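Chemist: okay, predicted coordinates and the sequence, questions at the end:
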Amino acid sequence: MEPPSPDLVVGEDGLSRPLWACRHDDLREYYDTEWGMPVRTEQGVFERLSLEGFQSGLSWATILRRREGFRRAFAGFDVDAVAAFGAQDVERLLADAGIIRHRGKIEATISNARAAIALRTQEGLGAAGDLPAGSTLADLVWSYRPARTPRPVRAAEVPTTSPESAALAKELRRRGFRFVGPTTMFALMEALGIVDTHLVGSHRRGSSGVWE
């Protein structure tokens, strides 16, 4: 059966996926089970924020294949644990072949953990209005969910930024976060299910329960 979009590939299992999710088994597994599914915990959002930062300038496959190494190196992305990392930890991480050894990104991850802790005691504006003290990084990021999601048919129709991702990036930078540009934040929003950019006709379109 022909796929509903020329940018979808029908696999041997009869399911339609975009080309990028068909290149390797690990990418297909990630696409089928995780990408675009809602993540609402502080730790989960911090992990994905961190990995998106490390991915900048690299392929997602490169990061995905080092994911367990990142988890070991960064204490499972426990915000409080990472925030306590010091200079010795930075040197340890720079010597860890299981991750991307980029000093700026390593230091930004530690700095972002500290900013996430500070966020819990701050009040301020998110996209949905005032965020009370005690709000987490997840609360802030999800407050930028748009009123509607894209409905791309072709891969070229998938946005790389949005007004919401630009506003989220600006707010995160105001709160001390780093490596959080509008493009990186849009990729984060896609990964977390805040927007659904699965191509129309993909077997994953609408599967998150966040969007119809």
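Modeler: Great, that's in hand.
Chemist: contacts, neighbours, all on C-alpha from now
Modeler: OK.
Chemist: the lengthiest helix in the chain packs against which elements?
Modeler: Looking across the chain with DSSP state H, the single longest helix is helix 103-119. Judged by 3 or more CA pairs under 8 Å, 6 or more residues apart in numbering; DSSP states H and E, the packing partners of helix 103-119 are helix 42-55, helix 79-83, helix 87-94.
Chemist: could you save those as CSV and add columns showing mean neighbour count and distance to residue 125?
Modeler: Below are the helices and strands packed on helix 103-119 laid out as CSV (neighbours: other CA atoms under 10 Å; distance: least, CA to CA, whole Å):
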stretch, mean neighbour count, distance to residue 125
helix 42-55, 21, 18
helix 79-83, 18, 22
helix 87-94, 14, 33
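Chemist: dropping in the other structure now:
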Amino acid sequence: MPRPAKGARLGAGPAHERLLLAQLASQLFEHRSIQTTEAKAKRLRPVAERYITFAKRGDLASRRRVMRSIGSKTVVHELFTEIAPLVAERQGGYTRIVKTGFRKGDNAPMAVIELVLEPVTPKRSSRSRTAAATAPAAGSDVPVEETNTIEESAPIEAETETPAAAEVEESAAETASEAPDVEAPAADEPAVPDEKPATTTS
């Protein structure tokens, strides 16, 4: 015995459910967005996206396949000529469901299902992000305006000698003049020790 599909069963049986979903898809393609119950919107989403996938192929077999379910030629023509080019760059996710609250009579949860026709902005992969971060920017060779500015520095004050510093300098000069002049050996000549006088033996 065949098992029913997962989710809410719409209508009295499978045939009625197929007709109901085909009619909802036709209304969705015609008006771009419709309001229905949340259960019907969730069951309509895969059906409508499958029809859009057929429309993106654009061949005659796909058009005839959609015409089996959607009987209106004007809706099918609009799907293949207007909606399919708008979602040509999109890789799935052609519909959007927005919950709108509860119905007044039986408190059923309501939702709006609409087509996503905005242009796609491709996401950059992580590899391209790291490559762009490491590569130098193309506009880095921008000429910088040169400005002729002269920086004025503060005038240097003359150093004033304190009396203690003057006394230290005078004492250093006196000790230098009193010290005997000792010739330092040249750097190239090795230091020779003093020779002892030769002793003569008689």
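Modeler: Noted; the coordinates are in hand. What you are looking at is a predicted structure, and each value in this text was computed from that prediction instead of being measured.
Chemist: please state their TM-score.
Modeler: The TM-score (TM-score structural alignment, normalised by the length of structure 2) is 0.28; 97 aligned residues with a CA RMSD of 5.8 Å.
Chemist: hang on, the earlier thing: which one, of the helices and strands packed on helix 103-119 of structure 1, ends up nearest to residue 192 of structure 1?
Modeler: helix 42-55 (7.6 Å; CA to CA).
Chemist: ok, then the element right after that closest one?
Modeler: Using DSSP states H and E, the helix or strand that follows helix 42-55 of structure 1 towards the C-terminus is helix 60-64.
Chemist: buried stuff in whichever helix or strand comes after that next one?
Modeler: Downstream of helix 60-64 of structure 1, the next assigned helix or strand under DSSP H and E is helix 67-73. The neighbour-count check on helix 67-73 of structure 1 (16 or more other CA atoms under 10 Å) flags 67, 69, 70, 73 as buried.
Chemist: and the third one, how far from residue 90 of structure 1?
Modeler: To residue 90 of structure 1, residue 70 of structure 1 is 13 Å away according to CA to CA, to the nearest Å.
Chemist: now the strands for structure 2?
Modeler: For structure 2, applying DSSP state E gives strands covering 33-37, 95-102, 109-115.
Chemist: how many residues are close by the closest residue to residue 54 of structure 2 other than its chain neighbours?
Modeler: In this structure, residue 54 of structure 2 finds its nearest non-sequential neighbour in residue 62, 5.2 Å apart by CA to CA, 6 or more residues apart in numbering. Residue 62 of structure 2 has 16 neighbours, counted by other CA atoms under 10 Å.
Chemist: what does residue 133 of structure 2 give?
Modeler: When neighbours are defined as other CA under 10 Å, residue 133 of structure 2 has 10 of them.
Chemist: just residue 61 of structure 2 next, same as before
Modeler: The number of residues near residue 61 of structure 2, taken as other CA under 10 Å, comes to 11.
Chemist: quick one: the helices in structure 2, in order.
Modeler: 14-31, 38-57, 60-69, 73-78, 84-86, 126-134, 163-178.
Chemist: so which of these is nearest residue 114 of structure 2?
Modeler: Using CA to CA, these put helix 14-31 closest to residue 114 of structure 2, at 7.1 Å.
Chemist: buried residues in the closest one, which are they?
Modeler: By 16+ other CA under 10 Å, the buried positions in helix 14-31 of structure 2 come out as 17, 20, 21, 22, 23, 24, 25, 26, 28, 29, 30.
Chemist: return the closest of these with respect to residue 74 of structure 2.
Modeler: Looking across the buried residues of helix 14-31 of structure 2 and measuring by CA to CA, the closest to residue 74 of structure 2 is residue 30, at 8.9 Å.
Chemist: so the closest one versus residue 62 of structure 2, what's the distance?
Modeler: The gap separating residue 30 of structure 2 from residue 62 of structure 2 is 19 Å, by CA to CA.
Chemist: what do you get for residue 33 of structure 2?
Modeler: To residue 62 of structure 2, residue 33 of structure 2 is 23 Å away according to CA to CA.
Chemist: ok, which of the helices of structure 2 comes nearest residue 109 of structure 2?
Modeler: helix 38-57 (5.7 Å).
Chemist: in the closest one, which residues are buried?
Modeler: 38-45, 48-49, 51-56.
Chemist: report the angle between that helix and helix 60-69.
Modeler: On the basis of axes from the mean of the first three to the mean of the last three CA atoms, to 10 degrees, helix 38-57 of structure 2 is oriented at 150 degrees to helix 60-69.
Chemist: what's the angle from helix 38-57 of structure 2 to strand 33-37?
Modeler: Using the same axes, to 10 degrees: helix 38-57 of structure 2 against strand 33-37 is 150 degrees.
Chemist: give the buried residues for the longest helix of structure 1.
Modeler: Within helix 103-119 of structure 1, the residues scored as buried using 16+ other CA under 10 Å are 105-119.
Chemist: tell me the one among those residues nearest to residue 42 of structure 1.
Modeler: residue 116 (8.5 Å).
Chemist: the closest residue to the closest one other than its chain neighbours: neighbour count?
Modeler: Once flanking residues are discounted, residue 116 of structure 1 sits nearest to residue 137: 5.7 Å by CA to CA, 6+ apart. For residue 137 of structure 1, the neighbour count with other CA under 10 Å is 26.
Chemist: repeat that for residue 163 of structure 1.
Modeler: Residue 163 of structure 1: 12 surrounding residues under other CA under 10 Å.
Chemist: cool, residue 126 of structure 1 as well?
Modeler: Neighbours of residue 126 of structure 1 using other CA under 10 Å come to 19.
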